[in-house]
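**Student:** no sequence on this one, just coordinates:
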């Protein structure tokens, strides 16, 4: 990163702002933060992206309802991934060359090899034979799933691990990090749903949660679990609605709002006013009505419709 780039603390601040705007319709604020990232994060490193969690925050915006926001989020993630992949390739090449030059002896001529062998056939030079030192080290850590002294629990642990490891290369997760998350989740299910034993509720929760975690339409959930944003004890008590992707949550919220608008009583009279500004088109031509949607001692809910673009919103 150059001296002009955003510091780690500044990136964390931007990440917090984006997280707060994850379900917001304030596209201008989101695009402003994207512009700040584009100019202030020209050559991010993998460590910086991981520590600041800015990649997760921007990644969530790829499913935003505003196409411009979604497109710019996809562009940022794509650019950062290309930069990180290039850095990894360069690092791998450098390490391989350093290892080869250190471990491989200088090549000898065919005549010298032939003399050493005592026959007329030249042997292959050391430089032409792959050695253990020149082979790239495997990035996969050997994971032991037989640690729980119970065949069913070990199988469940493996299932959770396999669900969590999807997309690990993109996020730069290592196997130990994923395994630790899987162990925590399995233990939380055993305690919460199984009450300390391998019960039918325990098995059902492992299966249903693993399906939610590996859902290709909800990669954010997987990232939040592996990176510790959602504690295992909280994860195993979350409802299907809470586990849903941000896009699905927005769809549910919009559907509920539409139902509320359609369910207004005959007595609910709409009035025109310029007191409200539309968050989408910024016009002040609106209609509104009020309805008691909560207990009697709570304030009424105001439902507003923009007469210019038909955008709907509510507030209490």
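**Tutor:** Received the coordinates, thanks. Bear in mind the structure is a predicted one, so any value in this text is a computation, not a measurement. Numbering: from 1, shown residues only.

**Student:** from now on I want contacts and neighbour counts done on CA atoms only, so please keep to that.
**Tutor:** Fine.

**Student:** where do the helices sit along the protein?
**Tutor:** Secondary structure of the chain (DSSP state H): helices at 8-20, 27-40, 46-52, 54-60, 67-103, 110-117, 151-164, 168-171, 175-192, 200-213, 219-226, 232-235, 240-243, 246-262.

**Student:** how near is the residue nearest to residue 244 when sequence neighbours are not counted to residue 251?
**Tutor:** Using CA to CA, 6 or more residues apart in numbering and skipping residues adjacent in sequence, the residue nearest residue 244 is residue 218, 7.0 Å away. Look at residue 218 and residue 251: by CA to CA, to the nearest Å, they are 14 Å apart.

**Student:** export the helices of the chain as CSV, with columns for distance to residue 305.
**Tutor:** Output for the helices of the chain, formatted as CSV (distance: least, CA to CA, whole Å):
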stretch, distance to residue 305
helix 8-20, 24
helix 27-40, 19
helix 46-52, 39
helix 54-60, 28
helix 67-103, 22
helix 110-117, 86
helix 151-164, 42
helix 168-171, 41
helix 175-192, 44
helix 200-213, 35
helix 219-226, 32
helix 232-235, 37
helix 240-243, 27
helix 246-262, 10
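
**Student:** dump the ones you listed to JSON lines, plus mean neighbour count and distance to residue 130.
**Tutor:** As requested, the helices of the chain are arranged in JSON lines below (neighbours: other CA atoms under 10 Å; distance: least, CA to CA, whole Å):
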{"stretch": "helix 8-20", "mean neighbour count": "17", "distance to residue 130": "41"}
{"stretch": "helix 27-40", "mean neighbour count": "16", "distance to residue 130": "43"}
{"stretch": "helix 46-52", "mean neighbour count": "16", "distance to residue 130": "30"}
{"stretch": "helix 54-60", "mean neighbour count": "21", "distance to residue 130": "38"}
{"stretch": "helix 67-103", "mean neighbour count": "15", "distance to residue 130": "10"}
{"stretch": "helix 110-117", "mean neighbour count": "14", "distance to residue 130": "17"}
{"stretch": "helix 151-164", "mean neighbour count": "19", "distance to residue 130": "33"}
{"stretch": "helix 168-171", "mean neighbour count": "13", "distance to residue 130": "27"}
{"stretch": "helix 175-192", "mean neighbour count": "19", "distance to residue 130": "27"}
{"stretch": "helix 200-213", "mean neighbour count": "17", "distance to residue 130": "41"}
{"stretch": "helix 219-226", "mean neighbour count": "20", "distance to residue 130": "37"}
{"stretch": "helix 232-235", "mean neighbour count": "16", "distance to residue 130": "45"}
{"stretch": "helix 240-243", "mean neighbour count": "13", "distance to residue 130": "49"}
{"stretch": "helix 246-262", "mean neighbour count": "14", "distance to residue 130": "49"}
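
**Student:** could you point out which of those sits nearest residue 129?
**Tutor:** Smallest distance to residue 129 across the helices of the chain (CA to CA): 11.4 Å, for helix 67-103.

**Student:** below is structure B, check it against A:
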């Protein structure tokens, strides 16, 4: 990077800011960060993007509800990918040149370095540049050895976790070693936490249930957070199914909980009609309400309101 470019620490700080804005509607703040990145990261390198994880944060903004934010994110991604691809092509070209006219050709099995930015963004996935040499393309996968644990069951469980974590790796730019390291950490945490150091029924059940949660097509964020170590393996293996669920599923659970609360009001809870409340959906003031003690006795009662016009329900304390 040039002397005018942002430092690695500055990039990490911007990455954290963008992550906080992932579900925010504050478009101006996001665009301000994009402006800093555009002027302060004119010639990013693969190492910088990997170490700062700035690519991951920008990549997530491509699906932002604000079209301007989404377009700016796509533009940054496109520019960075072009720059990094060019660097990779130059590096490949330089490494393929023979040192002398009598130099021996590289063995047929020789591989160039990994085909994607390790902890970098899904948007900066480095598809291999066409090569005129006989070397293996940069996108070739690394051979993974699953027979490292000296236990047949644990090796099988490790492979199961790896297969769950590798889903969608091309879209994120993850390399095989990065995924494998995450799988090894998760398997070890399950062995220590659920298995208490041994291959038990609890160990097997946790591996099975966790792999199902990880490979859920409706929950890609969980996979990303595990592979990119946003969730540590020790924390992951203690999370409940509700905590592992996707945001969509969490909303469904909350809505179901709300419905159950309304249905469980009991015979003693009498509804009364009032125009004191305005429906947030249809803006009418034709409502019914009742109150229930849902918390400790020294806390105020919870009021449950139903709009008689559109049947919208809400509660407040």
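**Tutor:** Sure thing, it's come through. Here the structure is a predicted model, which means the values were calculated and not measured.

**Student:** which among the helices of the first structure is found nearest to residue 140 of the first structure?
**Tutor:** Judging these by CA to CA, what sits closest to residue 140 of the first structure is helix 175-192, at 6.5 Å.

**Student:** now for that closest one, which elements pack on it?
**Tutor:** Applying 3 or more CA pairs under 8 Å, 6 or more residues apart in numbering; DSSP states H and E, one finds that helix 175-192 of the first structure makes contact with helix 151-164, helix 200-213, helix 219-226, helix 232-235.

**Student:** can you say which of these is nearest to residue 177 of the first structure?
**Tutor:** Closest among these, once you apply CA to CA, is helix 219-226, at 7.0 Å.

**Student:** pretty sure residue 11 of the second structure contacts residue 54?
**Tutor:** Yes - the pair residue 11 of the second structure / residue 54 is scored as a contact, 6.6 Å apart, by CA atoms under 8 Å.

**Student:** intersection of neighbour lists for the two?
**Tutor:** The contact sets of residue 11 of the second structure and residue 54 do not overlap (CA atoms under 8 Å, 6 or more residues apart in numbering).

**Student:** JSON lines please, covering the helices and strands packed on helix 175-192 of the first structure and showing distance to residue 316 of the first structure.
**Tutor:** Formatted as JSON lines, these follow (distance: least, CA to CA, whole Å):
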{"stretch": "helix 151-164", "distance to residue 316 of the first structure": "39"}
{"stretch": "helix 200-213", "distance to residue 316 of the first structure": "33"}
{"stretch": "helix 219-226", "distance to residue 316 of the first structure": "30"}
{"stretch": "helix 232-235", "distance to residue 316 of the first structure": "29"}
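
**Student:** so for residue 14 of the first structure, which of these sits nearest?
**Tutor:** Each of these has some distance to residue 14 of the first structure by CA to CA; the shortest is helix 219-226, at 17.5 Å.

**Student:** mean shift between that closest one and the second structure?
**Tutor:** Taking mean CA distance after the TM-score superposition for the first structure, the mean distance separating helix 219-226 of the first structure from the aligned residues in the second structure is 0.9 Å.

**Student:** got the angle between that helix and helix 175-192?
**Tutor:** 90 degrees (axes from the mean of the first three to the mean of the last three CA atoms, to 10 degrees).

**Student:** neighbouring contacts of helix 219-226 of the first structure?
**Tutor:** 56, 59-60, 164, 177-178, 181, 213-214, 230-232, 235, 243-245.

**Student:** isn't the residue nearest to residue 244 of the first structure right up against residue 245?
**Tutor:** Yes - counting by CA under 8 Å, residue 245 is a contact partner of residue 218 of the first structure at 5.0 Å.

**Student:** can you count the residues close to residue 292 of the first structure?
**Tutor:** Using other CA atoms under 10 Å, residue 292 of the first structure has 13 other residues around it.

**Student:** oh, I was asking about residue 276 of the first structure
**Tutor:** Using other CA under 10 Å, residue 276 of the first structure has 17 neighbouring residues.

**Student:** got a list of what the closest residue in space to it that isn't next to it in sequence touches?
**Tutor:** Nearest non-adjacent residue to residue 276 of the first structure, counting by CA to CA, 6+ apart: residue 284, 5.7 Å away. Taking CA under 8 Å, 6+ apart, we find residue 284 of the first structure in contact with 273-278, 306.

**Student:** show me what contacts the aligned residue in the second structure for residue 148 of the first structure?
**Tutor:** In the second structure, residue 148 of the first structure lines up with residue 149, judged by TM-score structural alignment. Residue 149 of the second structure sits next to residue 155 when contact means CA under 8 Å, 6+ apart.

**Student:** one more: residue 191 of the second structure?
**Tutor:** Per CA under 8 Å, 6+ apart, neighbours of residue 191 of the second structure: 197-199, 203.

**Student:** before we move on, the earlier item: quick one, which of the contacts of residue 284 of the first structure are buried?
**Tutor:** Buried members of the contacts of residue 284 of the first structure, counted by 16 or more other CA atoms under 10 Å: 276, 278, 306.

**Student:** residue 288 of the second structure belongs to a strand?
**Tutor:** Yes - counting by DSSP: H, G, I helix; E, B strand; the rest coil, residue 288 of the second structure is part of a strand.

**Student:** what's near enough to touch it?
**Tutor:** 271-274, 305-308.

**Student:** any chance of the residues you listed in TSV, plus distance to residue 79 of the second structure?
**Tutor:** As requested, the contacts of residue 288 of the second structure are exported to TSV (distance: CA to CA, whole Å):
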residue	distance to residue 79 of the second structure
271	60
272	61
273	60
274	58
305	52
306	51
307	51
308	54
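
**Student:** for these, which one is nearest residue 72 of the second structure?
**Tutor:** Closest approach between those and residue 72 of the second structure, by CA to CA: residue 307, at 41.4 Å.

**Student:** what's the separation between that closest one and residue 225 of the second structure?
**Tutor:** 40 Å.

**Student:** again, but for residue 179 of the second structure
**Tutor:** From residue 179 of the second structure to residue 225 of the second structure the distance is 11 Å (CA to CA).

**Student:** likewise residue 29 of the second structure?
**Tutor:** 24 Å.

**Student:** repeat that for residue 305 of the second structure.
**Tutor:** Between residue 305 of the second structure and residue 225 of the second structure the computed distance is 38 Å (CA to CA).
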